[in-house]
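Okay, structure incoming, though there's no sequence with it:
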């Protein structure tokens, strides 16, 4: 199950579990669409993998399988 991390690793923008603005790599590194496409050219700065749209989790499943609350913020890795 995906963690659905709550924020962008580059700019710390909030990314709620139902947003269509979150992008992830295969390791679930999480970025907002703006950072992923403009700053990172669609590649994860941590592993070099492709950044793709993160699927959303339907609200009815968030009670049983909540999104992560642990933020990862690495602005220096996104320069």
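Great, that's in hand. These numbers come from a predicted model, not from an experiment.

switch to C-alpha atoms for all contacts and neighbour counts from now on
Fine.

Quick one: end-to-end length of stretch 58-74, please.
Terminal residues of stretch 58-74 lie 28 Å apart, using C-alpha to C-alpha, to the nearest Å.

List of residues touching that stretch?
3, 4, 5, 6, 7, 8, 9, 10, 11, 12, 17, 18 (C-alpha atoms under 8 Å, 6 or more residues apart in numbering).

hold the first one in mind and look at this next one:
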């Protein structure tokens, strides 16, 4: 099950688990659409992986399967994706 992190790692914008607009890599690094299309150009700055839309968790399921409350914040200004 996805952790569904609550915010963008670059700008700390809230990303509710039951809403669209979050992007993740295969390690579940989480970013907002603005950072993905701008600063990050679709590439995770942590692992170099592709960032894809994160599915939303149905609101009715959040009580049983809550999203993570752990925020990860590492401002992305000036960061570049690792090279393979």
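Perfect, thanks for sending it. Keep in mind it's a predicted model, so treat the numbers as computed, not measured.

quick one: contacts for residue 41 of structure 2?
Residue 41 of structure 2 touches residue 35, counting by C-alpha under 8 Å, 6+ apart.

Of the contacts of stretch 58-74 of structure 1, just the buried ones, ChimeraX syntax please.
The following ChimeraX line selects those of the contacts of stretch 58-74 of structure 1 that are buried, judged by 16 or more other C-alpha atoms under 10 Å:
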select :4,5,6,7,8,9,10,12,17,18
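
What ranges does structure 1 have for its helices?
Per DSSP state H, structure 1 carries helices over the ranges 33-34, 59-62.

can you list the ones you listed in TSV and add mean neighbour count and distance to residue 49 of structure 1?
Compiled in TSV, the helices of structure 1 are given as follows (neighbours: other C-alpha atoms under 10 Å; distance: least, C-alpha to C-alpha, whole Å):
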stretch	mean neighbour count	distance to residue 49 of structure 1
helix 33-34	19	15
helix 59-62	10	27
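
what about the ones you listed, which gets the closest to residue 78 of structure 1?
The minimum distance between residue 78 of structure 1 and the helices of structure 1 falls on helix 33-34, with 12.2 Å, by C-alpha to C-alpha.

Pull the residues that contact the closest one.
21, 22, 23.

Alright, I will stop here.
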